[in-house]
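[1] sharing a sequence plus its predicted fold:
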Amino acid sequence: MNPSLRYLNGYPEHLVSQIERLVESGKLGAWLTQRYPGKHAITTEKALYDYVMGFKNQYLKKSSPISKVAYDGKIHVVNNALGLHSFVSRVHGSKLKAKNEIRIASMFKEAPEPFLRMLVVHELAHLKEKEHNKAFYQLCCHMEPDYHQLEFDARLYLIHLELTKKS
């Protein structure tokens, strides 16, 4: 398998071979652009926080509060992830304070909005479900009905970014 297709590990061979043909023909970028034209305008941390809170307030009103939402330039390189949800408990006197933070890989500042939405939904789902289990993916699909397709297409976007960076 082409090393740049590592994001598709675990997907059925017939899908991987279709993508391999798109890559070899040089048409992956055009396909993505046609399917997801334009980039979103959520480039500041404040705008990202407001965007995330819109989803949280719509779907997860009673879940734990979020103390921070940020773009992070180190996530993809260090953690081999696209977003991170961290939960930190700290002792303050006789009380235990919990903080939830969501970090999104900086490369998604210039991505199509549906990919950012998929990542936000994924990280918000971790407020209720810590593991990637059936309930977790059901919650993701509740917040974003096209979650699985967007996750797959975001993987194609990553492949495209890597290939265009090399050339």
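    Received it, and whenever you're ready, just let me know what you need. Numbering: from 1, shown residues only.
[2] alpha carbons only for contacts and neighbour counts from here, please
    OK.
[3] strands of the chain, start to end?
    For the chain, applying DSSP state E gives strands covering 66-72, 83-92, 95-105.
[4] which elements pack onto the longest one?
    Counting contacts by 3 or more Cα pairs under 8 Å, 6 or more residues apart in numbering; DSSP states H and E, the secondary-structure elements packed against strand 95-105 are strand 66-72, helix 75-79, strand 83-92, helix 113-125.
[5] same thing with the shortest one?
    Using 3+ Cα pairs under 8 Å, 6+ apart as the contact test, the elements touching strand 66-72 are helix 45-59, strand 95-105.
[6] buried residues, stretch 7-27. List them.
    The neighbour-count check on stretch 7-27 (16 or more other Cα atoms under 10 Å) flags 8, 16, 19-20, 23 as buried.
[7] comparison target below:
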Amino acid sequence: MRPRTAPDYLAGYPPALAAQVRDLIGQERLAELLLRKYPQAHGVRTDKALYDYVQDIKGEFLRNAGQLSKVAFDSKLQVIQHALGTHTRIARVQGAKLKSKCEIRVATVFRDMPEAFLRMIVVHELAHIREREHDKAFYQLCCHMEPDYHQLEFDVRAYLCHLDATDRPLWSAAA
């Protein structure tokens, strides 16, 4: 079996920008910058609290979208699928009715991150309810729900590079 390679979280960014992030990690300055910008972790600890958090955002921006049947933290996401969050839509025939279920799963790594990072991943997965592909309309919807979406996505990716390189989380439940 071939060993898995760590995902390159900055693959879509210009090489010079990715090099800057790697230099900051090497100089042990990235952690300081992120902690200054995002001083503490959020308080969403349980799946129920996450469900309520997602419902609040969905209620504000996607009121007419279908009901979410499940929202949960998932410890297997990043390891198995190299994903930070997933959305699934399942349609089943029950008698004469077509029942639809929509689920959102968020990687447990987001349990110990700032609220802005959690909001970014939740907004991303909620946007998939309306827009299935990562196209212009998808990112416009993300930016409508979270105006700083692109900056937050970059900061999350930089933090994940930090985690891969140092294996030292910056925030914890006690923070």
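    All right, it came through fine. All figures in this text were calculated on a predicted structure; none of them were measured in a lab.
[8] if we can go back for a sec, let me have the helices and strands packed on strand 95-105 of the first structure in CSV, adding distance to residue 54 of the first structure as columns.
    Putting these into CSV (distance: least, Cα to Cα, whole Å) gives the following:
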stretch, distance to residue 54 of the first structure
strand 66-72, 12
helix 75-79, 23
strand 83-92, 17
helix 113-125, 10
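[9] make CSV from these and add distance to residue 4 of the first structure and mean neighbour count to it.
    As requested, these are arranged in CSV below (distance: least, Cα to Cα, whole Å; neighbours: other Cα atoms under 10 Å):
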stretch, distance to residue 4 of the first structure, mean neighbour count
strand 66-72, 23, 18
helix 75-79, 15, 12
strand 83-92, 20, 14
helix 113-125, 19, 23
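[10] show me what residue 64 of the first structure lines up with in the second structure.
    Aligned by TM-score structural alignment, residue 64 of the first structure pairs with residue 66 of the second structure.
[11] could you do residue 53 of the first structure as well?
    In the second structure, residue 53 of the first structure lines up with residue 55, judged by TM-score structural alignment.
[12] what is the neighbour count of its match?
    The tally of other residues near residue 55 of the second structure (other Cα atoms under 10 Å) stands at 19.
[13] superpose on the first structure and give me the mean offset of the longest helix seen in the second structure.
    Determined from DSSP state H, the single longest helix within the second structure is helix 149-166. With the two structures superposed, helix 149-166 of the second structure lies on average 0.9 Å from its match in the first structure, counting by mean Cα distance after the TM-score superposition for the first structure.
[14] quick check: that helix aligns to which part of the first structure?
    The aligned range for helix 149-166 of the second structure is 147-164, by TM-score structural alignment.
[15] okay, buried residues for that stretch please.
    Within stretch 147-164 of the first structure, the residues scored as buried using 16+ other Cα under 10 Å are 147, 150-151, 153-160, 163.
[16] repeat for stretch 124-133 of the first structure
    124-127.
[17] now distance to residue 96 of the first structure too, for those residues, in CSV please.
    Formatted as CSV, these follow (distance: Cα to Cα, whole Å):
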residue, distance to residue 96 of the first structure
124, 22
125, 23
126, 20
127, 18
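[18] hmm, who's touching stretch 128-135 of the first structure?
    Residues from elsewhere that reach stretch 128-135 of the first structure, judged by Cα atoms under 8 Å, 6 or more residues apart in numbering: 63, 136.
[19] from residue 114 of the second structure, how far off is the closest residue to residue 158 of the second structure other than its chain neighbours?
    Nearest residue to residue 158 of the second structure, sequence neighbours excluded (Cα to Cα, 6 or more residues apart in numbering): residue 21, at 6.5 Å. According to Cα to Cα, to the nearest Å, residue 21 of the second structure stands 19 Å off from residue 114 of the second structure.
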